[in-house]
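[1] Need coordinates for the following:
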Amino acid sequence: MNPLRIDGTLKKVLWLALVGVGAVLLYMQIKPTRLYPQENIRTDLDRFMEVFMYVKRYYVEPVESDKLITGAIEGLLGKLDPHSVYLPQKSLEQESERMEGHFEGIGIEFVVLNKVLTVVSPIVGGPAEAAGLAPGDQIIRIEDKSAYGITEDEVFKKLRGPKGSKVKISVLRANQSEPFDVVITRDRIPIYSVYASFMLDDGKTGYIWLARFAKTSAEEMQAALKELEAQGMKQLILDLRYNPGGLLEQATELADLFIPGGHRLVYTRGRNKANDEDFFSTNSTDRAIMPLVVMIDHGSASASEIVAGAMQDLDRGLVVGQTSFGKGLVQNQIRLKDGAAIRLTVARYYTPSGRLIQRPYDNGLVDYYADAYDDSKEQKPDSLHKPYKTRAGRTVLGGGGIVPDSTTQPERITRFFNQLVGKRIFFELGARYAIQHKEQAADFNRFYSQFNFGEELADDIRASCKKQGLEFSEEAYKKDLAIIKTMIKAEMARNLWDSRHYYMMMKYADPEVRQAVSFMPAAQKLLKLGKWKAGN
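    Okay, here's the model as predicted:
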């Protein structure tokens, strides 16, 4: 074969790739010769260019240079860790929407894992959450066409769309042998952080559900706390379940709301000293210290774990739930000349006690994400999960997420329940019952505590199933009856009042929230153990 001439596109993309490397170096303020004194980068690039030219000239079908280079960049970053990624310009714009604005679509955090579109977390308040999608769900078909091998760009094209338009997806859920179909109506997805904030029915417990860490998270949290304190809050549940994380600075600002000044909240350490930072509490609030319970689960990641880890290590709040995801890597976003960006891991973060909670990823992405939702692996002190001491001397473990101080168990549901959600039967019955019982709108507390369904409920669900072509399961219906009633009452509350009352209904009846309330005496004892009192 004869040497091949590099075409104009190759020159452009190679230049962009080198500019990307330059952007990293400029950001770190380190000269390439100091970073790679023993490496001949030009030789390695020549090897890549040689393969590229052979592919361009001799591959069986014509290929686009941009796609090849993008794939090479993604492959390069994929060799590093699960969280170092390439963001094309369009993806970067969508990421900005996620952190600052809104978009129109079904509302999910996702990853294409082993060529399968997988739900990381449904966005709180979005259509996907209302349709019952859950972390770990695999979307295997979109509009009856296979989604296997789908790219991120294709996901955005197929699942985003104008408000009011519909999209049909087929979902495969763990421990269920058959997929189920869901038709989701797209909507405007607001990207706020606090989606639920209210007093529980005991009159003293405040509840805040924080969905993510965006630019306004700490500000929203402060406003929610102020409102709850005005309503007589004496103790707080901070719910970080399904919170995938976000901005590091917002995590520290939010933790600062609960910790008096002078305490280290988190610190980062990297290969380059410019990425070494220590974040301390600042006495930014004179808020009275009260018992705090922090709820986490397998979907709580990154910034969520920073907050939960700080509360746990400083003995400021009792952490309950299930072991968190285990993401302890810090990324810097570096813009490239063509409008794209790379998100490069530059440091690891450590909780106040010195814990690195990043889970191993040596076995590849499939095991990495699967292990995060595996309840069968008990964490105990070993070479990976080293013990550390909290401020008051309690033992906590590092190396694999935040292990809760006390475990709670989520409610187990059947496939039949998922089918009812997917067919929007709760939504339809809730709207119908709300019309039939308009008098309930006079008093939410009475509605929550006293309203119940008669024997007609089973008949109505059976009729709805027949209409939707869904087989009614008597056994599953009886097993799921409590949560079925809660779901319909929540939809009634949405119709009789608003979305806030929908979440109030859901959380009032949430068994894990009830368990969290029962841990308040332990949270009070923890305050005494940590010698926390107003002003310290």
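[2] can we go C-alpha only for contacts and neighbour counts from here?
    OK.
[3] Please enumerate the helices of the stretch 1-150 of the chain.
    In the stretch 1-150 of the chain, the segments counted as helices under DSSP state H, counting those that start in this stretch are 8-28, 32-35, 41-58, 65-78, 89-100, 127-130.
[4] Buried residues of the fifth one, list them for me.
    Spelled out, that is helix 89-100. Judged by neighbour count using 16 or more other CA atoms under 10 Å, the buried positions of helix 89-100 are 91, 92, 94, 98, 99.
[5] in the stretch 201-350 of the chain, which spans are strands?
    205-210, 235-239, 264-270, 277-280, 292-296, 318-321, 329-335, 341-350 (DSSP state E, counting those that start in this stretch).
[6] Now tabulate those strands in CSV and tack on distance to residue 456 and mean neighbour count.
    Below are the strands of the stretch 201-350 of the chain laid out as CSV (distance: least, CA to CA, whole Å; neighbours: other CA atoms under 10 Å):
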stretch, distance to residue 456, mean neighbour count
strand 205-210, 34, 24
strand 235-239, 35, 24
strand 264-270, 54, 20
strand 277-280, 58, 16
strand 292-296, 36, 28
strand 318-321, 36, 27
strand 329-335, 53, 19
strand 341-350, 55, 21
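[7] I'd like to know which of those lies nearest to residue 150.
    Residue 150 lies closest to strand 341-350 among these, at 20.9 Å (CA to CA).
[8] just checking, what packs against the closest one?
    strand 85-87, strand 264-270, strand 329-335 (3 or more CA pairs under 8 Å, 6 or more residues apart in numbering; DSSP states H and E).
[9] still on that earlier bit, just name the most buried of the helices of the stretch 1-150 of the chain.
    When neighbours are counted by mean count of other CA atoms under 10 Å, the highest per-stretch mean among the helices of the stretch 1-150 of the chain falls to helix 127-130, a mean of 21.
[10] and stretch 72-89, how far apart are its ends?
    The straight-line separation of the ends of stretch 72-89 (CA to CA, to the nearest Å) is 17 Å.
[11] Isn't residue 115 up against residue 148?
    Yes - using CA atoms under 8 Å as the test, residue 115 is close enough to residue 148 to be in contact (5.7 Å).
[12] of all the buried residues of helix 89-100, which comes closest to residue 491?
    Closest to residue 491, out of all of the buried residues of helix 89-100 and judged by CA to CA, is residue 98, at 26.5 Å.
[13] What distance do you get for that closest one to residue 209?
    Following CA to CA, the distance that separates residue 98 from residue 209 is 18 Å.
[14] ok so, going back, from the buried residues of helix 89-100, which is closest to residue 348?
    residue 99 (21.9 Å).
[15] Isn't the closest one up against residue 189?
    No - judged on CA under 8 Å, residue 99 makes no contact with residue 189 at a distance of 11.7 Å.
[16] Please give the structure of this sequence too, so both can be compared:
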Amino acid sequence: MMEKRPNKPTEKMFCKTSFLAMVILTVVITGLIIDTTRADNDNFYADIIRLDNVATKIHQSYVEDIPSKELIDNAIEGMIKSLDPHTSYFETKQYEELRIHTEGKFGGLGIQISIRDDVLTVMTPIGGTPASRAGIQSGDQIIQIEGESTEGITIDKAVNKLRGEPGSEVTILIRRTGEQKDIEYTITREIVQIKSVPFYGMMDDGIGYIHLQAFSQEAANEVENAIKDLKSQGLKGLVFDLRLNPGGLLPQAIEVTEKFLPSDKLIVSTRGRVRGQNKDFHSSRAEVLPTDMPLVVLVNRASASASEIVAGAIQDWDRGIVLGDTTFGKGSVQSVIPLDKSHHIKLTTALYYTPSGRCIDRPNIARDTADEQSDSEADTNVYRTKNGRIVYGGGGIVPDFVVEPELPSMPVRALFGEDAFFQFANMEYPRLQKRDTEIGAEYTIDKKTIEAFYDFLDSIEFSYKNAAQIQFEEFKKRSGLIADTTKSDSESQSGEPKWSEEHRAQLDETSAKMKQIFKAESQRELEENREEIKRHIRKAILIREYGQDNEIVYRSRLSRDKQLDAAMQILTETERYEALLKAPEQD
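    Predicted coordinates for the structure are as follows:
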């Protein structure tokens, strides 16, 4: 059989290669003309010639004919991967999808994502979306999309995989801190439209509340209208909620901050290598909320970008108390730069800095929690607010008053993983209508409804596995009592213990007894959390009746909000509020 030999370079191939070299050389010369920002020791010209030489040799002499587009696309992809996770390269279709996304309306799951510790991570689920209803949480790691690993994936490629036609389904595998096993979600895509201020209202003791969900085009106007309305109702203090707010438009971040600060106050600075990226943004009009009116800003680990600009400015000017968790630390500026008619690059060109000089952006380094850094990357500089209070850099905004949120119990997390509350509400709602049940602010879950919920769990074969059961099943796999589907036959046989028939029978009998024990224990744990389960059933039915952004739904959700309760307590204690804004006395 004759061996097939590589094709000899043809005249056509040499022409293509020469053309490729000319294109690269043209880019080099153009780059040298306009690139005045590179370091003195950066031999850009020699390095780009080296790249040209490699591309040319591969194109001329590699055993297979590699199309020049594929070669260059792979080279670009390699360069992009060496940068931060927010830098991306777009061809025509990808750029069109980016444009649709930035307009604030898109079809998908309703999550904001980023790359954290080189893993695709959920920044925040958007309220009222499929992801939120399914129980997706901030910090969840998406390790698979449709059975394919997300290792090495870019944000834009992930977005493309997660989006699709409304009504279609996508399956993702989630890895969550505190969970012993990965969780699989199959979620139906919907058209997602983000509102800026889904709810505001008066709480107790003259304290107002505004929830800003996103910095879309109308954010500042909606915040101003909400403040004016609350002032007309006798406002004495304000809670401004930026939790789960992933950010948005920089001009809106500046305009929103202006509602709380006097004119001509520095709000944020951007600093980059290109001179045009170095800008200071000041408030240009008088505040809407009087400066002597107490203010608390709520943040958490999913508060990012524009949210951090607002919180950082309010903190640095001692305009109010920042309360909650350390924020996400997404403090970089992306510029979409056209390369030609078909290609664009979204390039990180600057970083955000608060008025005191803190960089908002968190270094993309390995960490287990939002406020951990390696010693080499830690920001050890001391920053001070207007009143002289010490504030901390290193990425994100560290609250003045830390209050960790109350997390659902383990059985309730498992129920969220099955989307049980939302599915049951849809099933139960028509029955409640037939029974003429009044679903309002005073609605409570009766005995018949909770029994129907447990029947529903049986119908979907819901099985809550506590930590002991998971560990026991792992033991059975290691012991060879049950097959481990994650291993090949050869792997299973090589490490599998050899049991006598007598001992295997005894172990099987023990296993059957343990199964009954675990079942009873799971039922006991569910029953232990009965009141919490009832609250989530109630919330799901209220959402089914009124929708996500209704006042009754919001007030129900806020009624057991640990961070909001702490904020309102501070606002009603004048001396405590003022003390938190003062610098500690020097000895």
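[17] related to what we said a few turns ago, and the helices of the stretch 1-150 of structure 1: which comes nearest residue 523 of structure 1?
    Residue 523 of structure 1 lies closest to helix 127-130 among those, at 30.5 Å (CA to CA).
[18] on average, how far is that closest one from the matching bit in structure 2?
    After superposition onto structure 2, helix 127-130 of structure 1 sits on average 1.1 Å from its aligned residues (mean CA distance after the TM-score superposition for structure 1).
[19] Now find how far off-centre that helix is within its chain.
    14 Å (CA atoms, centre = their mean, to the nearest Å).
[20] start and end residues in structure 2 for that helix, please.
    Taken onto structure 2 by TM-score structural alignment, helix 127-130 of structure 1 occupies residues 130-133 there.
[21] which residues are in contact with the matching stretch?
    Stretch 130-133 of structure 2 is contacted by residues 109-111, 125-127, 187-190, 416, 419, 422 when judged by CA atoms under 8 Å, 6 or more residues apart in numbering.
[22] can you list those in CSV and add neighbour count?
    Shown next, in CSV, are the contacts of stretch 130-133 of structure 2 (neighbours: other CA atoms under 10 Å):
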residue, neighbour count
109, 28
110, 26
111, 23
125, 26
126, 25
127, 18
187, 20
188, 19
189, 22
190, 21
416, 19
419, 21
422, 23
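[23] Show me what residue 256 of structure 1 aligns to in structure 2.
    Aligned partner of residue 256 of structure 1 by TM-score structural alignment: residue 258.
[24] Who are the contact partners of the nearest residue to its match once chain neighbours are set aside?
    Once flanking residues are discounted, residue 258 of structure 2 sits nearest to residue 283: 5.3 Å by CA to CA, 6 or more residues apart in numbering. Each residue near residue 283 of structure 2 by CA under 8 Å, 6+ apart is listed here: 254, 255, 257, 258, 261, 262, 263, 264, 265, 266, 267.
[25] For residue 8 of structure 2, state which of the residues you listed is nearest.
    After measuring these against residue 8 of structure 2 - CA to CA - the closest member comes out as residue 254, at 61.6 Å.
[26] The closest one - how many residues pack around it?
    For residue 254 of structure 2, the tally of surrounding residues (other CA atoms under 10 Å) stands at 22.
[27] Kindly provide the distance from it to residue 260 of structure 2.
    Distance of residue 254 of structure 2 to residue 260 of structure 2, given as CA to CA: 11 Å.
[28] Then residue 388 of structure 2?
    According to CA to CA, residue 388 of structure 2 and residue 260 of structure 2 sit 20 Å apart.
[29] So these two - more neighbours on which side?
    Set residue 388 of structure 2 next to residue 260 and count neighbours by other CA under 10 Å: residue 260 wins out with 23 against 15.
[30] surely the more buried one meets residue 291?
    Yes - using CA under 8 Å, residue 260 of structure 2 is in contact with residue 291, at 6.8 Å.
[31] shared neighbours, the two?
    Counting by CA under 8 Å, 6+ apart, the common neighbours of residue 260 of structure 2 and residue 291 are residue 319.
[32] thinking again about what came up before, would JSON lines of the helices of the stretch 1-150 of structure 1 with distance to residue 242 of structure 1 be doable?
    As requested, the helices of the stretch 1-150 of structure 1 are arranged in JSON lines below (distance: least, CA to CA, whole Å):
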{"stretch": "helix 8-28", "distance to residue 242 of structure 1": "32"}
{"stretch": "helix 32-35", "distance to residue 242 of structure 1": "39"}
{"stretch": "helix 41-58", "distance to residue 242 of structure 1": "41"}
{"stretch": "helix 65-78", "distance to residue 242 of structure 1": "25"}
{"stretch": "helix 89-100", "distance to residue 242 of structure 1": "16"}
{"stretch": "helix 127-130", "distance to residue 242 of structure 1": "11"}
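[33] Minimum distance to residue 312 of structure 1: which of those helices has it?
    Short answer: helix 89-100, nearest of the helices of the stretch 1-150 of structure 1 by CA to CA, at 26.8 Å.
[34] Please list the residues outside the closest one that contact it.
    Among residues not part of helix 89-100 of structure 1, those counted as contacts by CA under 8 Å, 6+ apart are 103, 153, 191, 213, 214, 215, 246, 338, 339, 340, 341.
[35] looking at the helices of the stretch 1-150 of structure 1, which is closest to residue 389 of structure 1?
    Among the helices of the stretch 1-150 of structure 1, if distance is taken as CA to CA, the winner is helix 8-28, at 33.4 Å.
[36] List the contacts of residue 492 of structure 1.
    Applying CA under 8 Å, 6+ apart to residue 492 of structure 1 gives the contacts 430, 431, 433, 434, 502.
[37] mind running it again at 7 Å?
    Residue 492 of structure 1 is in contact with 430, 431, 433, 434, counting by CA atoms under 7 Å, 6 or more residues apart in numbering.
[38] Hmm, the second one is touching residue 494, no?
    No - counting by CA atoms under 7 Å, no contact exists between residue 431 of structure 1 and residue 494, whose distance comes to 8.5 Å.
[39] Quick check, central residue of structure 2?
    Nearest residue to the geometric centre of structure 2 (CA atoms, centre = their mean): residue 123, 0.7 Å.
[40] and of the strands of the stretch 201-350 of structure 1, who's closest to residue 195 of structure 1?
    Proximity to residue 195 of structure 1 (CA to CA) singles out strand 205-210 among the strands of the stretch 201-350 of structure 1, at 6.0 Å.
[41] helices and strands around the closest one, which ones?
    With contacts taken as 3 or more CA pairs under 7 Å, 6 or more residues apart in numbering; DSSP states H and E, strand 205-210 of structure 1 sits against strand 194-199, strand 235-239.
[42] which one among the buried residues of helix 89-100 of structure 1 gets closest to residue 35 of structure 1?
    Set against residue 35 of structure 1, the nearest of the buried residues of helix 89-100 of structure 1 by CA to CA is residue 92 (27.8 Å).
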